[in-house]
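Asks: Sequence and predicted structure are below.
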Amino acid sequence: MLFFNDVEKDLNVLLHNMQQIIFYLNKNKYNSIVKIKKTYCLIVSNRYGSTDNIELFNYINSAVTTYNNHKQYSVESSDASIAGICKSIDKSIYLSQYVTKDQFIGLPHANLLYCNDKKINLFFPQSFSINEINDLVNIADSAALNFDSRIVNTDSSAFEYFVDIKVIGNSLGWIGHQLSTYNCLSSCVVARDHNSMEKDFSYTVSRDFNDLDDPIFVGQNSARKSIAKLNSKKISTQVSPIIFSSDISYELFFCLMSAINGHVVYNKSTFLLNYLGKKIFPNWLNIFENPFLNKGLSSSLFDNEGVATVTRKIIKNGILKTWLLDTYSSNRLNMYNTGHAGAAYNWLVSASANTKFLKSFDDIIHSMYQGFFVTELLGDGFNIMTGEYSSGACGFWIEKGKIQYPVHEITISGNLLDIWKNIVCMADDINLKNKIQCSSLLIDKIQISGF
C-alpha cells in the first residue's frame, strides 16, 4: 500500500532533479518552464459483496515549454529523469525554429511568482489495506441493495484514492511544489417496478478521507434517487420557472468560467467580450474566488506557470469584475496577469448579506409553486460565441409547492445572459463537492421542450 514516506522520498528526488534541470537551462541560456507530476492511484470496486476490481498504480509525466527568440514549443514525456527532461528541452528548442514568432509569448514576470508567503493543506496521506477498503465499499453497496425491494441490481460501488506530487520550475531559478490527496466513494444502483427501470448514483469526495460522508448514507442515497425516478413522465412544451438543484447548478457557472478565459477573450470568441464591468447577474449575486481554502478541491498556491494565486471577486453585485488571464493572454490584452494558467480555483457563489434572496430549499420550492425541478443535465449544448444554452434534463414536476412526479426526456434552453439575469433566489443547501460551490437556484422562466 501507499505510505507517506514513499511520497516524501519521491518529492525530494523530483526537487533534486528540478534543481539540476534549472542548472542545465541556465548553463545553455534557455528560457523554459518545466512541470513534473507524479500520481499514485488506488481504485477498488465491489458488487454484491464481492470485489469486482482492484487497481493500484502510479504514473509520472513531464512537460517542457521553451521560449526561443519569441518562438514557443512544448514537449511532453513519461520520462521524468534528469537526462530525459534535458532531452525534451533540447528537442523543444530544436523544433521551435519551425514555429512562427509571436511577440506576446514568454515567461511570467519574476515578481509575479509564488514566494512561499502562504500555506494551504491539501495533503492528507492515508494508509489502507485492501480489506479495509473492501469493507468500506461493501457497506455502501449493501446499504443501497437493502434499502428497498425495488433495488434490483448494482452498477458497483467504488472507492478511489489519488496522491499527486506536482513540481514546477523555470529558468528564472524559481521552483514550487505541491502535494495533494483526493478521495471518492460512490454507489450506483438500478431500481425497477412493474412499469419502469431507472438508474442513479451518489458520491462523496474530499481531500481528507475522514471528511467523506458515511458509506451507508452514500449507498442509501443512490437507492433513494433511483427509486424516485421510477415512472417518469413527459411534460408539454412551455415556458416555466425552474429550480436547478445544488447537484447541478454549478454547471451554469462553468459556462461563465469558460466564457471569461483570456484566450477566448483575445480571440474575440466569447459572447461576454463587451461585458467586463457590466451587470450580467442579479445585483444580489456574488462569486468569490478563493485559491487558499484548506482541503479545497481546486486550491493552489500557484498556477501552471508558477504565478502566485490571489483571492478575487469574479462577480460583485451582479457585475463581471475580471477576466481569467495567464501570461500570454495578459500580454495580448495588455492587462495584469491574474494567475490562471491551467485552471480557475474555488468559486464561492453567494447572495449578498442580509438579503431576501437567500432562502431554505423548502422556501424556494414553495416560492416557485409550479414548475420544473431539475436534478440531472444530459449533454453539453453551450455556444460560447452566442451564449445560447441547451441541455437535456430530467427531474420532478412541482405543483402547489410540492413535488408531484418525476419527469424525463425534456430539453431546457435559452440564452445564458437571460438565464443568469432571471435567477430569482438561491437556497442555503450549498454543495461542497465541486470546484464551484453553489446551492439550488430558482430561475424565473426558461424554455422547456417536451411533447
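Replies: Here it is on my side, so go on. Residues are numbered from 1 along each chain as shown.

Asks: For the rest of this, base every contact and every neighbour count on C-alpha atoms.
Replies: Noted.

Asks: what about residue 236, how many neighbours?
Replies: When neighbours are counted by other CA atoms under 10 Å, residue 236 registers 10.

Asks: who touches it in this structure?
Replies: 448, 449, 450, 451 (CA atoms under 8 Å, 6 or more residues apart in numbering).

Asks: Use this one as the comparison:
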Amino acid sequence: MTPSDLSTLTQRLIAAARNAGADASDAMAVQGTSVSVDVRAGALEHAERSEGVDLGLRVFVGQKQANVSSSDTSDRTVEEMATRAVAMAREAPDDPHSGLADPEQLITDWDIDALELYDPTPEPSADTLQDDAMAAEAAAQGVNGVSQVQQSTGAYGSRQVWLATSTGFSGGYTRTDRAISCVAISGTGTGMERDYSGDSRIFQSDLRPAAELGREAGERAVARVGARKPPTGQFSVLFDERVSSTLIGHLLAAANGSAVARGASWLRDLLGEAVLPDGLNLVEDPHRPRTGGSRPFDGEGLATQRRNIVENGVLTGWTLDLASGRKLGMASTGNAARGTSGPPSPSNWNVALDQGTASQADLIRDMGTGLLVTSMIGSTINPNTGDYSRGAAGIWVENGELTYPVNECTIAGSLPEMLRRIFPANDARTHLSRVVPSLLVPGMTLAGN
C-alpha cells in the first residue's frame, strides 16, 4: 500500500466511527514488512518474512473511550470495528482526562525528509542477509577460544505509519531499519560463557561490517572465560556503555507523567530539584536525522520538540501525553506514543546525556578497586523509593587495572543517590536513540563471595 492508501484507510475508519455514533475518534494504519535470516554452523537455520497492515481505531462517546484493532482492511470489517468500538465506549467508565487534541494544538507543517527516517536503497535479498549473517558467524568462530556461535542474524524492516483524527490531523511517515547481530559462546560444559555484538541502522550504508561485529562478539565471549564471583562490600561500579543507558532509563521511567500521576515515582517530589551532578544535561531531541527515535509528530498529532529533561543537573519537567498532562494540570510535551491496539501513553524519543572528557580507560585507572559491568540480568527497582538491585557480570578492577572476569554477583544502591554521583566517560555511540556514555558510580554495594 502507498501512503495515500493508508491515509484513505484512516479516513474510512473515522467516517465509520462518526456514522456509528462516536463524538470523536482517531485512527492509525500501519503497514509493515520484516525479513530475518538466521544461520548456525555455516548453514541456514531459519528464514522468515512477514507483511501486513494493522488498523487501530479509538472512539469517544462523551468522556468515555474505547480502542479496537484489526488486520483486515475490508469495508465490512471497518464498519464492524466502528460499531464495536462505540458499543464498548458506551459501557466504559467516564475518564475526565481523555480526549483528542484541540485543532489549534495540532501540528500543520513538518519536514519529514530532514529526519532521514527512510532509506531508499532497495530492500536486501534474503541471500544478502544470509551472507551478512554467515560473515559475522565466520568471524566470531575465527576468534581463538570461541567454541560455537549460538546464532547469527541479518534482518531488514520497513514500516509505514499513518495517523488521522476527527479534529483535522492527518499525517504519516515511512521508516526502515537494517540489522546484523551475533551471539558467540566460549568454553565448554559448566564453563561456557556467552556474549554478543550487533548493529542496527536506518540506512544500510551506515551499518558496521558483519565480520567486525562477529569478531567483536567472539572477543567479548572469550574475555568472560574463567569468570568467578567478586568479593562482597562497598566498591565503585563502572557501567559499560553497552549497559549504562539502563540507569538513565530508570530516570526516564520515573519522570514519565503516567507514573507521576499515579504517585508511583520516586521522582514525584523532585521537580525543580537536582537529580544529576551539577552541569550535566539530559536532552531529548526527536529531530535527530537517521535516528530510531526521531519523528515529526507524536501519537496524538502534536509537534515533537527538543527539550531539556534535566538541565544543569536539575529536573525540569515530566514526559507527558495529553491525558497525563491533564491529570497533572500541565500541557503535553508531545510525547504520546501508541500502536494500533491501545490508546496513547507517554514515552521518550531520542535522549542524550552529556559526555565527559575522560575515556573509559581513564575511569578504570582512577576508580581503584571495583567492577566494570558489561552485562546485567534481572531487575528489582522499587518505583516509589528508587531502591536498586540487579544481577551483573563484567571484569574486576584492582588498583586501576582490569584483572579477571566476574559473574554471579548483585549490585545494589539507591537510584537517587547513584544518579547524583555519576561520572560520565566520553565513549557514547552518537547514532543511538539513547546516547549515554560509560558511567562510574562510586560506593555501590556488591554481593559476591
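Replies: It's in. Everything numeric in this text was worked out from a predicted model, so none of it was measured.

Asks: Could you single out the nearest of the contacts of residue 236 of the first structure to residue 185 of the first structure?
Replies: residue 448 (33.8 Å; CA to CA).

Asks: In the first structure, what range does the helix or strand that contains residue 127 of the second structure match?
Replies: Per DSSP states H and E, residue 127 of the second structure falls inside helix 126-141. Mapped onto the first structure using TM-score structural alignment, helix 126-141 of the second structure covers residues 130-145.

Asks: hang on, the earlier thing: could the contacts of residue 236 of the first structure be laid out in TSV, adding secondary structure, distance to residue 189 of the first structure and neighbour count?
Replies: Below are the contacts of residue 236 of the first structure laid out as TSV (DSSP: H, G, I helix; E, B strand; the rest coil; distance: CA to CA, whole Å; neighbours: other CA atoms under 10 Å):
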residue	secondary structure	distance to residue 189 of the first structure	neighbour count
448	strand	29	23
449	strand	29	17
450	coil	27	15
451	coil	29	10
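
Asks: Can you lay out those residues as TSV showing distance to residue 192 of the first structure?
Replies: Converted to TSV, those look like this (distance: CA to CA, whole Å):
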residue	distance to residue 192 of the first structure
448	27
449	27
450	24
451	25
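
Asks: I'd like the distance between the corresponding residue of the first structure for residue 247 of the second structure and residue 288 of the first structure.
Replies: Applying TM-score structural alignment, one finds that residue 247 of the second structure aligns to residue 252 in the first structure. Here residue 252 of the first structure is placed at a distance of 15 Å from residue 288 of the first structure (CA to CA, to the nearest Å).

Asks: just residue 225 of the first structure next, same as before
Replies: 31 Å.

Asks: re the thing from before, who does the helix or strand just after the helix holding residue 127 of the second structure touch, helix- and strand-wise?
Replies: Per DSSP H and E, the first helix or strand lying C-terminal to helix 126-141 of the second structure is strand 146-165. Applying 3 or more CA pairs under 8 Å, 6 or more residues apart in numbering; DSSP states H and E, one finds that strand 146-165 of the second structure contacts helix 3-20, strand 24-40, helix 126-141, strand 170-186, helix 210-222.

Asks: if we go to 10 Å?
Replies: The helices and strands touching strand 146-165 of the second structure, judged by 3 or more CA pairs under 10 Å, 6 or more residues apart in numbering; DSSP states H and E, are helix 3-20, strand 24-40, strand 43-61, helix 126-141, strand 170-186, strand 193-201, helix 210-222.

Asks: Between helix 126-141 and the second one, find me the angle.
Replies: Per axes from the mean of the first three to the mean of the last three CA atoms, to 10 degrees, the angle that strand 24-40 of the second structure makes with helix 126-141 is 60 degrees.

Asks: what's the matching range in the first structure for strand 24-40 of the second structure?
Replies: Aligned by TM-score structural alignment, strand 24-40 of the second structure falls on residues 31-47 of the first structure.

Asks: distance from that stretch to the second structure after superposition?
Replies: Following superposition, stretch 31-47 of the first structure is found to deviate from the second structure by 0.8 Å on average (mean CA distance after the TM-score superposition for the first structure).

Asks: before we move on, the earlier item: against residue 414 of the first structure, how distant is the match of residue 247 of the second structure?
Replies: According to CA to CA, residue 252 of the first structure and residue 414 of the first structure sit 12 Å apart.

Asks: any common contacting residues for those two?
Replies: Contact criterion CA atoms under 10 Å, 6 or more residues apart in numbering; residues shared by residue 252 of the first structure and residue 414: 382, 389.
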